[in-house]
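Q: take this sequence and fold it.
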Amino acid sequence: MLNKYPLWKNLMVVVILAVAALYALPNIYGEDFAVQVSATRTTTVDTQVMGRVEDTLSELQITPKALTLEEGQLLVRLSSDAEQLRAREAILRELGSDYVVALNLAPATPEWLDALGATPMKLGLDLRGGVHFLMEVDMNEAMRKILGQMRDTIRTDLREERIRYTRVERDGNGVSVTLRSAEDFQAALRYLDGKYEGYTLSDNDTTQEITLRMTETKLAETQDYAISQNVTILRNRVNELGVAEPLVQRQGADRIVVQLPGVQDTARAKEILGATATLEFRMVDDENSVRDAEMGRVPFGSELYPNRSGGNVLLKEDVILTGDHIVNASSGFDENQRPQVNISLDGVGGDKMSLATRDNVGKPMATLFIEFKATGDRDQEGNIVFERQEEVINVANIQTRLGSNFRITGLDSVQEAQNLALLLRAGALIAPIQIVEERTVGPSLGQENINMGMQAIIWGFVLVLAFMVMYYKKFGLVANLALASNLVLIVGVMSMIPGATLTLPGMAGIVLTVGMAVDANVLIFERIREEIKAKRSPQQAIHHGYDSALSTIADANITTLIVAIILFAVGTGPVKGFAVTLAIGIVTSMFTAIVGTRAVINAIWGGKRIEKLSV
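A: The predicted model follows:
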């Protein structure tokens, strides 16, 4: 029998539309004004802190909509932005600088929807508001770190070649090597000459010194690498923060632009983006006296560092491993329920750790935590001055030969373990950065853009609905039902995709989709009219109309989809936003216009003896 869908196909259409409607539903509920309280390295957010916050709000005669304590963070939901600002100031006074008190917008999705994983669409900076950072990279520190790695490489290579040296140190934009004897000098000269690409070699046989210095080309490449790596790592950190549709891009020779949609208070973002935490693993120098080192007699090849638990620790100068080789890090607890960070290394890092610990079983190894903090000053050349803070966070005897997986203990709190794991997982910055410019995009501008975009969508939708009803009558009503379903599908899919974000260009893509969505039905309905004029029966006209128009619809939409994919692949933020909604709209419109309308038309007119179609 013509024009009858099997039961499974009708059920498929109903289920797809129902799921899309379910995941589009959270967008109706909007967001609550909220204050978020999180801990710093030395504190934790617990029920006691929650009680202090409740008492503070009570004194202000503010009744919060809800207080929730999850994953070491307290979220206070409030009724208005005025209450939000008052509450934030009072909570900050009460808790002090030991806690980060940030403004936030929290989805007001009901718990039953949230339990199903249904969340509202993420909005871009142009719609939701947010913050704009301009960051400057400390190129001096970048060069120091890269040349430090070069120094360690040369030391290792000379030891493997059994060439004796007295000193290998950084010298300007190069590394200087002083050999022990004339024989070692000649051997090193032969070995180092031409070994390191991008370095020029100079020697002084009187002092038995060889200097490897970067060429101008290598220097430019190294600086470019430092910026590019920082951009990549900042992108990883933004992803760890959970900010959707961020913009992280290079600007000029040593600056980076970061835009974070939806962020109202920048404290947490600054803490994570600006942190340059990394780790170094070194052997403890247990052969020399710490007390002598504290009195200024630090032995050659060792360095003195403060221990977090008190006192000082004498470490070997040679670095076993740096945080650059860490591929994954997660926070957890040891057997005594103390916070720890579980570390996974790449292949090279695993080999280095295995080689270093093979011959040192039973000896102590230290984990050195290094962090840079901007002082706010600049040197004579105009470069930012950073304070390098170093402390030993863990000393443990090597029980067995280590590989690519091990753990770090000795951390003060769960929050510190989570922050350290986040930073190590996202990567250590090649060089420290400072925020030199900070701008906030107000939510009022974003709301104005949303209102104008919604008006464009509504007017476009209404005009298309009116045209279809007037021109195609009852079949036009079916097309309008498909168009409404298409909008629900777009919103539902955008809400389901974790990385999808609605921007102002994305709203333009939806407006365009509204106009394009009926093209398929226009083609089908016109073909049905042609079949009726050719004296076919109504059932045959519907059947042939859909079948013959299918190839034309597919060709037109596939070519547009290819363009949308190309725009997404090569475009930047705003272009990507347009491409995403356009691509989703094309796929959903083909489903509703071909499968959806066919299901409705089959249900109303299919399998019946009819004399005339209202098309």
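Q: every contact and neighbour count from this point should use C-alpha atoms.
A: Fine.
Q: pull the longest helix from the chain.
A: Counting residues, the longest helix found in the chain (DSSP state H) is helix 443-496.
Q: and the contacts of the helix or strand just after that one?
A: Once the chain leaves helix 443-496, the next helix or strand it forms, by DSSP states H and E, is strand 501-502. Applying C-alpha atoms under 8 Å, 6 or more residues apart in numbering, the external contacts of strand 501-502 come out as 121, 122, 123, 124, 244, 245, 494, 577, 581.
Q: could you also give me the structure for this second sequence? I'd like to compare it with the first:
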Amino acid sequence: MFQTQQKIISNQYPAWKYLLLIVITVLGITYAMPNIFGDDPAVQISPAKSVEFTQQTQQQVANILEQSNLAVKSSVFENGKFLIRFQNAEDQLKAKSLLKEELGRSAVVALNLAPATPSWLSGLGGQPMYLGLDLRGGVHFLMDVDMEAAVEKAYQRNVDELKGLLREQKVRYLPFEAQKNQIEIAFASDEYFQNGLSVIQAEFAQRFIITPDQSTAKPRVVLTFSDATIAETQKYALQQNITTLRNRINELGVAEPVIQQQGERRIVVQLPGVQDTARAKEILGATATLEFRMVDEQGDAERAQKTGFAPNNAELQHFRDGRPILLQRQLIVSGENVINAQSSIDPQQGSPMVSVTLDGAGGRKMLATTKKNIGNRMAVLFIENRIDTIEVNGEKIKKRVTSKDVINAAVIRGQFAERFQITGLDSPQEAQDLALLLRAGALAAPMEIVEERTVGPSMGQDNINQGFLSVIIGFLLVLILMVWRYKFFGMIANFALMLNLVIIIAVLSLLQATLTLPGIAGIVLTVGMAVDANVLIFERIREELKNGSIQNAIYSGYEKAFVTIADANITTLLAALVLFSFGTGPIKGFAITLSIGILTSMFTAILGTRAIINWYYGNKRVEKLSI
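A: Coordinates of the predicted model:
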């Protein structure tokens, strides 16, 4: 009688797998470490608009700090800004009040939290995770987009395009402007009416509902946006405003802002770590843009200012020093056409300037305008929109304020298109601010803040403490259960669980992800799920011990449980990806930590524990397993 001889398994890993585990463990610990050191209470001092910090400012700040008797941890002046760290939040608040009082309107003094990561760790690229609004504190705004203004603005853009097209086709029309919900074009004769109608239908049929009307003395065409065009215009305005806000806030240095759509016309803006609401409003309210217009050389600006009436197709504006000037109503290009802007110094005059680059459409319009107007003046109109809160009869009312200033009005010496320079600015700081706002883009529609909340750092610290406590309690319960149930093998699983937690934190830190309370919930869930794989493996090993040798049982336990583990984790990962794709901010945070936790737990629960067990039991004669 012949018996089949069972193959003996040695359970050994090649050296590269042990090396991989060691490298990942060391990297995980290194890049998770920055989260241990926490943050320092800090005060950030930035120059106000049209102000540039000098050596005198640095000396003034140093004297204020020296005379304040506050425990200053460090003071650094970089990139034109001060970052002053303190030992505690009480000194931080006192310093902020003192600095704001002494520096006045020349500086913006804001509270901040600066990472306390050691320099050697920062040199390796180690940075702590960003903490969300619910953990770090900060400000929350709900902003409403004026969709009616967006549609009106779209009508105005089409007026210029219609006039240009009719002039090209030599169709005579009577002067017209966009009304609130329509454009009405009257023609000089029936012949021009028919020609104009054909041109409009050929070019604008998909954009407008075109209604010809010959019942009036002058035949006319009435254009109104279709429902699809209105919906597209409003969608574009919302998305453009979100993009503009994100660009602007990123360039102004606010770390990990949350900017997302809510409903059909509102935008949620969360700025973690920003505790100064006024500073945050200044960031969001910087809705400046530019308009390039020809100067009306025929009219008398002084007379228009005295009488209050400007000539037809002109409007009265003012330079910053109060001098009046008449500008043509027709817009050449605006901030929407700007694709890049850089501040520099004019080499000829030594004054600040901004070099502007336009998009293709803006370049063509600028070329056509400058070609026909050499020797005439073109003005740069700076427009700033903001929301001021005024008190009327004891009630606070929000009022939209628009200020317009002509920066300069220079003579066109030669034709140019996409690239040119803006001069006449007051200071290098103003040139930098203007370039920043132009790079960030113009808002497609005005906005106002309809809700604002401030989450204090103490409340955020309470959330951190409670979240940390929940992770620790869940972690300890799993550790105790695994040791009680699986003895030495349970201790190995616990080591893998700790390594898994370290790697999750390291990955979140490397990605500079924002950790929120839902994110902590994802980590807590991962802690419970991470041992599932080891439970399946260990139970399978127990079953296999009844059928053969110990080495074979270990090998079979890992091999046969792998398919089940992979299926369970892949389905959970797919659910997390769906949550991330269709969820909003908090749900995305939960999905991110859950997804990372699933991937890292697969690595630690399978490769990690197998490596330790192979090292301890592999290729040895073992009589009994502690499982």
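Q: closest to residue 516 of the first structure among the contacts of strand 501-502 of the first structure?
A: Nearest to residue 516 of the first structure among the contacts of strand 501-502 of the first structure: residue 581, at 12.7 Å, using C-alpha to C-alpha.
Q: gap between that closest one and residue 497 of the first structure?
A: Distance, residue 581 of the first structure to residue 497 of the first structure, by C-alpha to C-alpha, to the nearest Å: 12 Å.
Q: what's around residue 284 of the first structure, how many residues?
A: 22 (other C-alpha atoms under 10 Å).
Q: what count of nearby residues applies to residue 217 of the first structure?
A: 10.
Q: quick one, helices of the stretch 51-200 of the second structure?
A: In the stretch 51-200 of the second structure, the segments counted as helices under DSSP state H, counting those that start in this stretch are 55-68, 89-103, 119-123, 133-136, 147-168, 190-204.
Q: quick one, which of those helices gets closest to residue 240 of the second structure.
A: Smallest distance to residue 240 of the second structure across the helices of the stretch 51-200 of the second structure (C-alpha to C-alpha): 11.0 Å, for helix 147-168.
Q: name the residues that touch the closest one?
A: Residues from elsewhere that reach helix 147-168 of the second structure (C-alpha under 8 Å, 6+ apart): 172-173, 177-183, 196, 199-200, 230, 233-234, 237, 265, 330-331, 444-446.
Q: what's next to the helix or strand where residue 523 of the first structure lies, contact-wise?
A: Per DSSP H and E: residue 523 of the first structure is located in helix 519-533. With C-alpha under 8 Å, 6+ apart as the test, helix 519-533 of the first structure has contacts from 472, 475, 479, 538, 540-542, 544-546, 548-549, 553, 590, 593-594, 615.
Q: let's go with 6 Å and repeat that
A: The contact list for helix 519-533 of the first structure, computed with C-alpha atoms under 6 Å, 6 or more residues apart in numbering, reads 541, 542, 545, 546, 549, 553, 593.
Q: same check on stretch 607-619 of the second structure?
A: For stretch 607-619 of the second structure, using C-alpha under 6 Å, 6+ apart, the contacting residues are 10, 11, 12.
Q: sort out for me which of those residues are in helices.
A: Judged by DSSP H, helices contain none of the contacts of stretch 607-619 of the second structure.
Q: neighbour-wise, give me the winner out of the residues you listed.
A: Of all the contacts of stretch 607-619 of the second structure, residue 11 has the most neighbours under the rule other C-alpha under 10 Å, reaching 19 neighbours.
Q: OK, contacts around that one?
A: The contact partners of residue 11 of the second structure, taken as C-alpha under 6 Å, 6+ apart, are 614, 618.
Q: against residue 262 of the first structure, how distant is the aligned residue in the first structure for it?
A: Using TM-score structural alignment, the partner of residue 11 of the second structure in the first structure is residue 3. Going from residue 3 of the first structure to residue 262 of the first structure by C-alpha to C-alpha gives 49 Å.
Q: cool, residue 533 of the first structure as well?
A: 56 Å.
Q: please identify which of the two sits among more neighbours.
A: A direct count of neighbours by other C-alpha under 10 Å for residue 533 of the first structure and residue 262 places residue 262 higher, at 25 against 11.
Q: identify the residue of the second structure aligned to the more buried one.
A: Structural alignment (TM-score structural alignment) places residue 262 of the first structure against residue 273 in the second structure.
Q: over to residue 556 of the first structure?
A: With TM-score structural alignment defining the correspondence, residue 556 of the first structure maps onto residue 568 in the second structure.
Q: and that match, what element?
A: Residue 568 of the second structure is part of helix 550-582, with elements assigned from DSSP H and E.
Q: which residues of the stretch 301-450 of the second structure fall in strands?
A: Taking DSSP state E, counting those that start in this stretch as the test, the strands found in the stretch 301-450 of the second structure are 314-318, 324-328, 333-334, 338-345, 352-358, 377-392, 395-411, 419-422, 447-455.
Q: adding distance to residue 97 of the second structure and mean neighbour count, write those out as JSON lines.
A: Below are the strands of the stretch 301-450 of the second structure laid out as JSON lines (distance: least, C-alpha to C-alpha, whole Å; neighbours: other C-alpha atoms under 10 Å):
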{"stretch": "strand 314-318", "distance to residue 97 of the second structure": "37", "mean neighbour count": "18"}
{"stretch": "strand 324-328", "distance to residue 97 of the second structure": "40", "mean neighbour count": "23"}
{"stretch": "strand 333-334", "distance to residue 97 of the second structure": "40", "mean neighbour count": "20"}
{"stretch": "strand 338-345", "distance to residue 97 of the second structure": "32", "mean neighbour count": "19"}
{"stretch": "strand 352-358", "distance to residue 97 of the second structure": "33", "mean neighbour count": "22"}
{"stretch": "strand 377-392", "distance to residue 97 of the second structure": "22", "mean neighbour count": "17"}
{"stretch": "strand 395-411", "distance to residue 97 of the second structure": "25", "mean neighbour count": "15"}
{"stretch": "strand 419-422", "distance to residue 97 of the second structure": "37", "mean neighbour count": "15"}
{"stretch": "strand 447-455", "distance to residue 97 of the second structure": "18", "mean neighbour count": "17"}
